[in-house]
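Undergrad: Attaching a predicted model along with its sequence, questions to come.
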Amino acid sequence: SNQYGSILGHTSASSGSLLDDHHWHSVVIERYRRNINFTLDQHTQHFRTNGEFDHLDLDYE
């Protein structure tokens, strides 16, 4: 639990193909609130995260 209460939800995205082909790949993840742009080798997938949680806190301390 944190100051925002219990936050439940899971959002997943898949690339549709294997990435272990011994080549470098470009990955860009852009996020604005619940809206996500996931770009893999210039192919972008747009999706929205589940739940009501609309910010990301990376301060682990």
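TA: Noted; the coordinates are in hand.

Undergrad: only C-alpha atoms for contact and neighbour calcs from this point on.
TA: Fine.

Undergrad: how many neighbours does the residue lying closest to residue 40 once chain neighbours are set aside have?
TA: On the basis of C-alpha to C-alpha, 6 or more residues apart in numbering, the spatially nearest residue to residue 40 that is not a chain neighbour turns out to be residue 27, at 4.7 Å. Here the count is done by other C-alpha atoms under 10 Å, and residue 27 has 12 residues near it.

Undergrad: structure B:
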Amino acid sequence: MSNSNSILFVRWGAVSVREAVELQSVLSEMIPGKFNILFIDPIAGLKDVNEQGQLYSASTQRWS
């Protein structure tokens, strides 16, 4: 990580706005430089996932 210009963290599971802000705050104290956090909250019953060898794709829903 020390050689990277930017880091992407992935959080799987439901997260509240408060939790997202808290995680961003904690990481900003630990990580020098630029980073992004991708929050992925799976939707129960969603069947639109495709597997092609090592390539996976899935439907997403925007959180706003």
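TA: Okay, I see it. Just so you know, these numbers come straight off a predicted model, no measurement behind them.

Undergrad: Need the TM-score between these chains.
TA: In this superposition the chains share a TM-score of 0.24, using TM-score structural alignment, normalised by the length of structure 1; 25 aligned residues with a C-alpha RMSD of 3.3 Å.

Undergrad: circling back to that earlier point, state the distance from the residue nearest to residue 40 of structure 1 to residue 37 of structure 1.
TA: 10 Å (C-alpha to C-alpha, to the nearest Å).

Undergrad: what's the helix or strand hosting residue 19 of structure 2 in contact with?
TA: Using DSSP states H and E, the element containing residue 19 of structure 2 is helix 17-30. Here helix 17-30 of structure 2 makes contact (C-alpha atoms under 8 Å, 6 or more residues apart in numbering) with residue 37.

Undergrad: Wait, the residue nearest to residue 40 of structure 1 touches residue 39, no?
TA: Yes: under the criterion of C-alpha atoms under 8 Å, residue 27 of structure 1 makes contact with residue 39 at 5.6 Å.

Undergrad: how many neighbours does residue 11 of structure 2 have?
TA: Burial measure for residue 11 of structure 2: 14 neighbouring residues, criterion other C-alpha under 10 Å.

Undergrad: so who does it touch?
TA: Residue 11 of structure 2 neighbours (C-alpha under 8 Å, 6+ apart): 37-40.

Undergrad: Filter those down to the buried ones and hand me the ChimeraX line.
TA: In ChimeraX, this line selects whichever of these come out buried by 16 or more other C-alpha atoms under 10 Å:
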select :40
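
Undergrad: Turn the contacts of residue 11 of structure 2 into CSV, including distance to residue 6 of structure 2 and secondary structure.
TA: Listed next are the contacts of residue 11 of structure 2 as CSV, based on distance: C-alpha to C-alpha, whole Å; DSSP: H, G, I helix; E, B strand; the rest coil:
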residue, distance to residue 6 of structure 2, secondary structure
37, 11, strand
38, 13, strand
39, 17, strand
40, 19, strand
